[in-house]
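K.L.:
Build me a model:
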Amino acid sequence: MQQTTIQKTVKCSGIGLHSGRRVELAIRPADVDTGIVFVLHDDNGTRFLTPNPNNVVGTGLATTLGQGNDTIGTVEHLMATLRGLNIDNVQIDVSGGEVPIMDGSAASFVFLLKSAGIRKLGKPRRMFMLTKSFEYRDGEKSIKARPYDGFRVDYTIEFDHPRIGTQTMRFELTPESFSAEVAKARTFGFLRDVEYLQKNGLALGGSLDNAVVLDEYGVVNGEGLRFEDEFVRHKILDFIGDMSVSPLPLMGHFEVRCSGHAFNNAFLRELTENGAQYLRTVEAEEAVPVQAAACQEQDVAGMPVLA
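P.N.:
Below you'll find the model as predicted:
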């Protein structure tokens, strides 16, 4: 499987989740082995940020990349889309300090990147393949990873809310499944928490236009849900995005319990820091199928306010 980039530059703008201000984004083609590179534009000039587990400096409400005083927020949905569509090399220009939240899902980024077109490059894709099982646990939170030729997620959530309850989904990542099964799933939060955050100057861009909001009894949004299990689908979308800050795309079967942005990043840091024990760098066609066991665990409460 060859590395890829996009065929042409595409642009969009929207509201920033954190600031509530208009932010702009341009995604440009890049050469082989460039990887994903963010370019921050502001009054202080132009700086470059490369996704890496150790460059994640914020996980409140969303995933924020940073280096020194420079930060770019809300990167996870765009990162998930690049991984989901198998796009390896792009330059992402950001004005306004964060990626626009759009409608709270990855659907707009799928449309944008498919509109740009995908172009193969003249070098094989390199990936991280798990060589043996790895588990990261902190109290009730855990992520179990095991060797697998692909990217599979078993995710269960459990919320003490009449509209969510327990939801479980097994997901196998391909460009087709990403677009159809998880890209349209929106971020979600609870009305009482959103009101508190905004009163304290946080999540200023959050609204019914870019999140599923729940009161004590059900969904506040007039249009309702896009999927009956939209909540667990969005948690899988976030997980894909958070794993995509790995230096190379990961292959594995992941059983996720009680996780969120912060725990996802802690797991990925631990895994990559111990990569000599658990990871092998391969070219895509070298991967060997490995049978993955089914998930038998459940996620429980303790998720972030905005999932």
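
K.L.:
use CA for all of it now, contacts and neighbours both
P.N.:
Noted.

K.L.:
Could you pull out the strands in the stretch 151-300 of the chain for me?
P.N.:
Remark: strands assigned in the stretch 151-300 of the chain by DSSP state E, counting those that start in this stretch are 151-159, 165-172, 188-190, 212-214, 250-257, 279-283.

K.L.:
Indicate which one of these is closest to residue 266.
P.N.:
strand 250-257 (13.1 Å; C-alpha to C-alpha).

K.L.:
Mind giving me the packing neighbours of that closest one?
P.N.:
For strand 250-257, the elements it packs on are strand 126-130, strand 141-146, strand 151-159, judged by 3 or more C-alpha pairs under 8 Å, 6 or more residues apart in numbering; DSSP states H and E.

K.L.:
Also this sequence, please, to line up against the first:
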Amino acid sequence: MTAEDAVQKFLEWMATEKRASPLTIEAYRADLARFLSFMAEHLDGLPDMAGLARISLRDFRAWLAQEQARATASRQRQSTPDRAARTRARRVSAVRSFFRYLARRQGVENPAVALLATPRSKKPLPRPLSVTDAKAVPEDIASLAHTPMAQQRDGALFLLLYGCGLRISEALNLNIADLGTLASSGVLRIRGKGNKERLVPVLPAVRQALEVWRTQHPSPQPEEPMFPGVRGGRLQAGVAQKAMREWRALAGLPDHVTPHALRHSFATHLMEGGADLRVIQELLGHASLSTTQRYTLADEARLLDVWSRAHPRAQKTAQPREGTRD
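P.N.:
Sure thing, here's the model as predicted:
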């Protein structure tokens, strides 16, 4: 078996047994192709299965050094240094996962890969919208749509994103048939990352908007997508993102205001209202509580910012009051 064959089998295993998303599969495919391309040049030939087991820690570090050099050379095209570090960390994760697969399924062990350090990156804190802006999103974006159908659809979609904290992909993957559980129990069955399912309660305002939208749906058959495009088929995420870009430009809001920011807003506003962290974890479908805890840090950062701007003793320079000595 060649190294390319092993990569293909690994990706098939990721898709079938690990239920990795198509985006993850394609990212790992590209990452491993870069890795093998480097090793083919670095080792004067593409390693076979035995050669993969002989790759040394020095070889792995040479690959990481090249990745670092490429990131430095293209720094101007990167959004932030942290994004470049996250990309390199993902590539290390792809290589580690590949070699774990080789050890468990193909009998090819390489202990050096366990010693490979992961590039560290600082995870950005969630940046939610204000309550006022988040509540305005569905109606305002709907008013920008060019057809009555798109207006009804966009209003229901963006209200669902904020009202239930869904990822844009989760909302767009819903079908009309999924409204069945909503009618009977007031919840939606959501398929999230890794095809994992969770039940999400739906607020009365969101439920009403979805029911109204169903009556306006151009083809409300159970197998049809809940949010179709103007020309039929499932609405693409890029269309929803473009609609929000147009709205935020008119509203004078920053670039981080995206459909995903509505998910951050959902979690942050629940936390500010006193919701339990475990409940928010379940509603968002986070596998790890540490992911949800970022909203705690974001709330602390917001409180610190309010304190630093509002408290009299937090001012850097204080003007003496009239009638007092300097």
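
K.L.:
Need the TM-score from the superposition.
P.N.:
Laid over one another, the chains give 0.24 as their TM-score (TM-score structural alignment, normalised by the length of the first structure), with 133 aligned residues with a C-alpha RMSD of 6.9 Å.

K.L.:
before we move on, the earlier item: so for residue 198 of the first structure, which of the helices and strands packed on strand 250-257 of the first structure sits nearest?
P.N.:
Nearest of those to residue 198 of the first structure, taken as C-alpha to C-alpha: strand 151-159 at 22.9 Å.

K.L.:
Show me what the closest one is packed against.
P.N.:
strand 165-172, helix 230-243, strand 250-257.

K.L.:
just the angle between it and strand 165-172, please?
P.N.:
Here strand 151-159 of the first structure runs at an angle of 180 degrees relative to strand 165-172 (axes from the mean of the first three to the mean of the last three C-alpha atoms, to 10 degrees).

K.L.:
picking that back up, JSON lines please, covering the strands of the stretch 151-300 of the first structure and showing mean neighbour count.
P.N.:
As requested, those are arranged in JSON lines below (neighbours: other C-alpha atoms under 10 Å):
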{"stretch": "strand 151-159", "mean neighbour count": "22"}
{"stretch": "strand 165-172", "mean neighbour count": "16"}
{"stretch": "strand 188-190", "mean neighbour count": "22"}
{"stretch": "strand 212-214", "mean neighbour count": "24"}
{"stretch": "strand 250-257", "mean neighbour count": "24"}
{"stretch": "strand 279-283", "mean neighbour count": "17"}
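
K.L.:
CSV please, covering those strands and showing distance to residue 64 of the first structure.
P.N.:
What follows is the strands of the stretch 151-300 of the first structure, written out as CSV (distance: least, C-alpha to C-alpha, whole Å):
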stretch, distance to residue 64 of the first structure
strand 151-159, 23
strand 165-172, 25
strand 188-190, 18
strand 212-214, 21
strand 250-257, 20
strand 279-283, 25
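
K.L.:
Which among these is found nearest to residue 135 of the first structure?
P.N.:
Closest among the strands of the stretch 151-300 of the first structure, using C-alpha to C-alpha: strand 250-257, at 9.3 Å.

K.L.:
ok, and for stretch 115-127 of the first structure, which residues are buried?
P.N.:
116, 118, 120, 121, 124, 125, 126, 127 (16 or more other C-alpha atoms under 10 Å).

K.L.:
need these in CSV with distance to residue 154 of the first structure, can you?
P.N.:
What follows is these, written out as CSV (distance: C-alpha to C-alpha, whole Å):
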residue, distance to residue 154 of the first structure
116, 31
118, 29
120, 30
121, 32
124, 28
125, 25
126, 24
127, 21
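
K.L.:
biggest separation within those, which pair?
P.N.:
116 and 127 (24.0 Å).

K.L.:
Compute the number of surrounding residues for residue 250 of the second structure.
P.N.:
Close neighbours of residue 250 of the second structure, defined as other C-alpha atoms under 10 Å, add up to 9.

K.L.:
Please report the distance of it from residue 141 of the second structure.
P.N.:
With the distance defined as C-alpha to C-alpha, to the nearest Å, residue 250 of the second structure ends up 10 Å from residue 141 of the second structure.

K.L.:
list the helices and strands the strand or helix carrying residue 10 of the second structure packs on?
P.N.:
Assigned by DSSP states H and E, residue 10 of the second structure falls within helix 3-16. Helix 3-16 of the second structure sits against helix 22-42, helix 81-101, with contacts defined as 3+ C-alpha pairs under 8 Å, 6+ apart.

K.L.:
hey, which of these is tucked in deepest?
P.N.:
For these, average neighbour numbers computed from mean count of other C-alpha atoms under 10 Å are highest in helix 81-101, which has a mean of 19.

K.L.:
tell me the angle of that helix relative to helix 22-42?
P.N.:
With the same axes, to 10 degrees as the basis, helix 81-101 of the second structure and helix 22-42 are set at 80 degrees to each other.

K.L.:
Give me the next element, helix or strand, following helix 81-101 of the second structure.
P.N.:
Downstream of helix 81-101 of the second structure, the next assigned helix or strand under DSSP H and E is helix 131-144.

K.L.:
elements contacting that following helix?
P.N.:
So helix 131-144 of the second structure, by 3+ C-alpha pairs under 8 Å, 6+ apart, packs with helix 148-164, helix 237-251, helix 259-272.

K.L.:
which other residues reach that helix?
P.N.:
For helix 131-144 of the second structure, the external contacting residues (C-alpha atoms under 8 Å, 6 or more residues apart in numbering) are 150-159, 162, 243-244, 247, 262, 265, 269.

K.L.:
Just confirm residue 171 of the first structure contacts residue 153, I think it does.
P.N.:
Yes. Taking contacts as C-alpha atoms under 8 Å, residue 171 of the first structure lies within contact range of residue 153: 5.2 Å.

K.L.:
Now the common contact residues for those two.
P.N.:
Residues touching both residue 171 of the first structure and residue 153 (C-alpha under 8 Å, 6+ apart): residue 236.

K.L.:
any chance of the helices and strands packed on strand 151-159 of the first structure in a markdown table, plus distance to residue 213 of the first structure?
P.N.:
Converted to a markdown table, those look like this (distance: least, C-alpha to C-alpha, whole Å):
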| stretch | distance to residue 213 of the first structure |
| --- | --- |
| strand 165-172 | 15 |
| helix 230-243 | 11 |
| strand 250-257 | 23 |
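
K.L.:
Quick one: closest of these to residue 142 of the first structure.
P.N.:
Nearest to residue 142 of the first structure, of these and by C-alpha to C-alpha, is strand 250-257 at 5.2 Å.

K.L.:
report the angle between the axes of that closest one and strand 126-130?
P.N.:
Interaxial angle, strand 250-257 of the first structure versus strand 126-130 (the same axes, to 10 degrees): 50 degrees.
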